[in-house]
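>>> no sequence for this one, just the structure:
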């Protein structure tokens, strides 16, 4: 077993699995909005999403992925935006939180001779885009993907599957668009905060018990992250399935500036997305008191809370 060291972070390389020991800090988590009035695609929200991308980009050493991507990729597909307000409307219609387009822009700049297609249900922000970026308005759950099979070299999705019903079906549909030898890049999390003993305080536990129970009524699995690698292997669509599990503590302690930056981004993001509640979640039991219990315990450095982020890169057969 050899040791690989991307951006001065050592992790062990096995046949298909990578485990990354990360110094204490935070990494960005993408939680769905609990707001009565959903976050709109305004300058403030786009800036927040840009900052999140910058944090993750720094963590990855300014690379698109840990995958050994080909230098001559010609077609890249980005499906990187999560549902906008699924906790209110998923049972009836699915809408998406528009991204800032940051990953698609980075991919286009990395591969100036490639065509990068960004898929979303909402427009991208009014910002300059590289000439090789195209945008397609599309509901990936309800609509057919209008692309030829085996036509993309790279497909990327980040913090999306954890919000989708029938997420395995989405993975299979998307993989069908990859060329043989193409790479599927998926990053997601388990929506649960733990401590070093594998549990959490009563406030955090109550919050997530209600949160997960309501999501289950919408056929959404918020524990997708830890299932990614096993599912990708079981589908038998890939010759290689690589995965990293990153333990992401809620508080600092690392000498790595990029991890500290991610921590600041996470704190800002949590304040933004959890500051309001929608009526259906309140009716399900997620009251302001429960919300406050979560904030208090998540802010307690002595509890040592963390979540796990999972990054996978898989090569199609």
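Noted; the coordinates are in hand. Remember, predicted model here, so these are calculated numbers, not experimental data.
>>> can we go C-alpha only for contacts and neighbour counts from here?
OK.
>>> residue 182 sits in which helix or strand?
Assigned by DSSP states H and E, residue 182 falls within strand 178-189.
>>> so what touches the helix or strand just after that strand?
Next in sequence after strand 178-189, counting helices and strands by DSSP H and E, comes helix 202-217. Residues outside helix 202-217 that contact it (Cα atoms under 8 Å, 6 or more residues apart in numbering) are 87, 191-193, 221-222, 281, 284-286, 290-291, 293-294, 296-298.
>>> alright, now check it against this:
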């Protein structure tokens, strides 16, 4: 996006909300790009202890609970890598929509499970298959559903979508794409091998070890679909 925080033509926002701020990277970039704006970063976890611009403040909250903000009080509301994890994603999106001012922007970014190809890495193939089926069994949304979900809100005439296919473990001459893909390769590995999945029921310790054994030793490729949605609320 050329160093910008969104594909949307953001002009002069005064209040920006980052939902599911995580590391705070997007919120910090937004605060630097728009120093005149008040940027609010919210997440279930505490905001990381890191230097931030003076116009950024953080708040710890649970999206399942009522949001402590006035209706139509933000010019920009951004939510990334959050809705895909929530069985109540549609309800949360409806409540987040209420926070966007008329003429303001709703920005969504999320990913779908990867499509993996390999003739040898059986554990990696099975891991991704199990994860995809687990998500289906829990009724979790796909990133590809976000655009129609935004249209169904009925608040937006200007709805835009951009799909990027991230080639993971695939050589590319595009240096920027290669760096982006490498970051995702690391993130996927951390997610699969991390403790968060120990009690999820979709992966066994044996399969997790198989993933670890094959990850750097056997040939495999993956395509990770990422979706960017930017929609301007009807004035």
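Ah, there it is. Quick caveat: nothing in here was measured; it's all calculated off a predicted structure.
>>> what's the TM-score here?
Remark: TM-score between the superposed chains equals 0.86 [TM-score structural alignment, normalised by the length of structure 2]; 232 aligned residues with a Cα RMSD of 2.6 Å.
>>> just to revisit the earlier point, quick one: buried ones out of the contacts of helix 202-217 of structure 1?
Buried members of the contacts of helix 202-217 of structure 1, counted by 16 or more other Cα atoms under 10 Å: 87, 191-193, 221-222, 281, 285-286, 290-291, 293-294, 297-298.
>>> which one in structure 1 is aligned with residue 151 of structure 2?
If you follow residue 151 of structure 2 across to structure 1 using TM-score structural alignment, you land on residue 233.
>>> ok, residue 184 of structure 2 next?
That one, residue 184 of structure 2, aligns with residue 266 by TM-score structural alignment.
>>> mind checking the SS state of residue 178 of structure 2?
helix (DSSP: H, G, I helix; E, B strand; the rest coil).
>>> rewinding a little: just give the nearest non-adjacent residue to the match of residue 151 of structure 2, would you?
Nearest non-adjacent residue to residue 233 of structure 1, counting by Cα to Cα, 6 or more residues apart in numbering: residue 241, 6.4 Å away.
>>> can you show me the strands along the stretch 1-150 of structure 1?
With DSSP state E, counting those that start in this stretch, the ranges of strands along the stretch 1-150 of structure 1 come out as 2-4, 11-13, 18-20, 75-78, 115-120, 133-137.
>>> deepest in the core, which of these is it.
Across the strands of the stretch 1-150 of structure 1, averaging neighbours per residue (mean count of other Cα atoms under 10 Å) puts strand 115-120 on top, at a mean of 24.
>>> tell me which residue is most central in structure 1.
Central residue of structure 1 (Cα atoms, centre = their mean): residue 159, 2.0 Å from the mean position.
>>> that one matches what in structure 2?
Counting by TM-score structural alignment, residue 159 of structure 1 corresponds to residue 81 in structure 2.
>>> which ones are touching its match?
Counting by Cα under 8 Å, 6+ apart, residue 81 of structure 2 has contacts 20, 109-111.
>>> what is the nearest of those residues to residue 167 of structure 2?
residue 111 (13.0 Å; Cα to Cα).
>>> excluding sequence neighbours, find me the nearest residue to that closest one.
Using Cα to Cα, 6+ apart and skipping residues adjacent in sequence, the residue nearest residue 111 of structure 2 is residue 226, 4.3 Å away.
>>> which one in structure 1 is aligned with that neighbour?
In structure 1, residue 226 of structure 2 lands on residue 309 (TM-score structural alignment).
>>> mean deviation of whatever helix or strand residue 159 of structure 2 lives in from structure 1?
In this structure, residue 159 of structure 2 sits in strand 156-168 according to DSSP H and E. Taken over the aligned residues, the distance from strand 156-168 of structure 2 to structure 1 averages 1.0 Å (mean Cα distance after the TM-score superposition for structure 1).
>>> wait, residue 114 of structure 1 touches residue 132, no?
Yes - checked against Cα atoms under 8 Å, the pair residue 114 of structure 1 and residue 132 is within contact range at 6.6 Å.
>>> what's the overlap in contacts for the two?
With Cα under 8 Å, 6+ apart as the test, residue 114 of structure 1 and residue 132 both reach residue 108.
>>> need the contact list for residue 220 of structure 1.
Residue 220 of structure 1 makes contacts with 162-166, as judged by Cα under 8 Å, 6+ apart.
>>> out of the residues you listed, who's nearest residue 58 of structure 1?
residue 162 (23.2 Å).
>>> wait, is the closest one part of a helix?
Yes - assigned with three-state DSSP, residue 162 of structure 1 falls within a helix.
>>> from memory it sits against residue 225, does it?
Yes - counting by Cα under 8 Å, residue 162 of structure 1 does reach residue 225; the two are 7.4 Å apart.
>>> right, I'll call it a day here.
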